[in-house]
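J.: Okay, here's the prediction I keep looking at, along with the sequence it came from:
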Amino acid sequence: MSTYKTLFRQLHNELSIICAKSGKHQAEQTLKKQTALWQYKKLNLIKLGMSIKEVEEKLLQSKMDSKIIVPAHPEADTHALLGRTPEQEATEYRDLQHIANITTFLQSQRVYQELLERYNPGMNMEQSDKVRKTAHRVGLELPELK
């Protein structure tokens, strides 16, 4: 029974890590889109000659609320694991191997992605950041966009 519980906990931990990282990434993207939308609305109001006070407040509020909140992952439900007998475990060896393979695959994919990001730092970088860093490398500085 301990093998099944151990595999279940390992799988749950890997899924929790993946959920946290993807939730953080999605929150960052949502914040970025929200900021771009308010900036667009601000430009349209300036173009029409209207008051931009409300839009500026929303833009400032989105910058102030820029804390990224990672969604909580559900806790593991181990109640289903408690009633298992050793005979049931022995007959489900293939299932255990399958769970172990899934856990190993998820962990390997996570580590692979981390290594890709570490050894290829420009891979996930935006185009504007790449241009700025390239200009800095040759001794130039780009002006700040507002």
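T.: It's in.

J.: okay, CA-based contacts and neighbour counts for the rest of this
T.: Fine.

J.: count of neighbours near the closest residue to I68 other than its chain neighbours?
T.: Of all residues not flanking I68 in the chain, A27 sits nearest, at 6.1 Å (Cα to Cα, 6 or more residues apart in numbering). Applying the criterion other Cα atoms under 10 Å, we find 18 residues in the vicinity of A27.

J.: same check, this time on F8
T.: Other residues lying near F8 total 19 when counted by other Cα under 10 Å.

J.: Look up which helix or strand it falls in, please.
T.: Taking DSSP states H and E as the definition, one finds F8 inside helix 2-48.

J.: And for M125?
T.: Under DSSP H and E, no helix or strand contains M125.

J.: And it, how far from L106?
T.: Going from M125 to L106 by Cα to Cα, to the nearest Å gives 24 Å.

J.: A further structure is provided below for comparison with the first:
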Amino acid sequence: MSSRKLFSELVASVQHSMNAAHRYHVKELQSKQKALVAYQKMNSLKLGKTWSAEEEAMAMDKVGKQMGLHIKPSTDTTAITHLDKEDSLYSEIERHHVTTASLFLASQTEYCELLERYNPGISMKQTDKVRKTARRVGLEVPE
């Protein structure tokens, strides 16, 4: 396999891994965003103000911009640009290292996705675990 192909596979693996991490972080930030807007709405209602759907949407946009939800992920490949060189400059060991690194990144991302798919409780937060356990024994956790 040519060095350009190896390097492009490595960059693709890094991008795929970064996109998966970005999706996870955006999901976490969106739940925080909803909680913050709900808190702001609750405080406004306590003060006697009313919230329309338009005001709530504006608050969601404002909080989303503050949290950086609109930022798209960008892959920084400066750490691996030294690997992009001519075929003749690659030793067999370097070629093996690049192939192994690319395979590791792809496998690690797939492993995390499969782990979450087949063990959905593994990434639950502590409060969710407490609620689930309480429901099992017939109790309700107060909000």
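T.: Right, received. Where do you want to start? Because the structure is a prediction, the values reported are computed rather than measured.

J.: Tell me which residues touch the residue nearest to I68 of the first structure, please.
T.: When contacts are counted by Cα atoms under 8 Å, 6 or more residues apart in numbering, A27 of the first structure is found next to 68-70.

J.: before we move on, back to that, relative to helix 2-48, how tilted is the helix or strand that the helix holding F8 of the first structure is followed by?
T.: Beyond helix 2-48 of the first structure in the direction of the C-terminus, DSSP H and E gives the next helix or strand as helix 53-64. With axes from the mean of the first three to the mean of the last three Cα atoms, to 10 degrees applied, the angle from helix 53-64 of the first structure to helix 2-48 works out at 150 degrees.

J.: Mind listing what's buried along helix 53-64 of the first structure?
T.: Under the neighbour-count criterion of 16 or more other Cα atoms under 10 Å, helix 53-64 of the first structure has 55, 58-59, 62 buried.

J.: Looking at these, which two lie furthest apart in space?
T.: Largest separation among the buried residues of helix 53-64 of the first structure by Cα to Cα: V55 and S62, giving 10.5 Å.

J.: What helix or strand is the aligned partner of Q97 of the first structure in the second structure located in?
T.: Counting by TM-score structural alignment, Q97 of the first structure lines up with H96 in the second structure. Using DSSP H and E, H96 of the second structure maps to helix 92-118.

J.: can you give me the angle that helix makes with helix 3-46?
T.: Per the same axes, to 10 degrees, the angle that helix 92-118 of the second structure makes with helix 3-46 is 30 degrees.

J.: Tell me the buried residues in helix 92-118 of the second structure?
T.: By 16+ other Cα under 10 Å, the buried positions in helix 92-118 of the second structure come out as 95, 98-99, 102, 105-106, 109.

J.: ok now do the match of Q97 of the first structure, which residues does it touch?
T.: H96 of the second structure sits in contact with no residue, where contact means Cα under 8 Å, 6+ apart.

J.: again with L11 of the first structure
T.: Taking Cα under 8 Å, 6+ apart as the criterion, L11 of the first structure is in contact with 99-100, 102-103.

J.: try it again with 7 Å
T.: For L11 of the first structure, the contact set (Cα atoms under 7 Å, 6 or more residues apart in numbering) comprises T103.

J.: same thing with S51 of the first structure?
T.: L45.

J.: what do we get in the second structure for it?
T.: Aligning on TM-score structural alignment places S51 of the first structure opposite K49 in the second structure.

J.: Against M60 of the second structure, how distant is that match?
T.: Taking Cα to Cα as the measure, K49 of the second structure falls 17 Å from M60 of the second structure.
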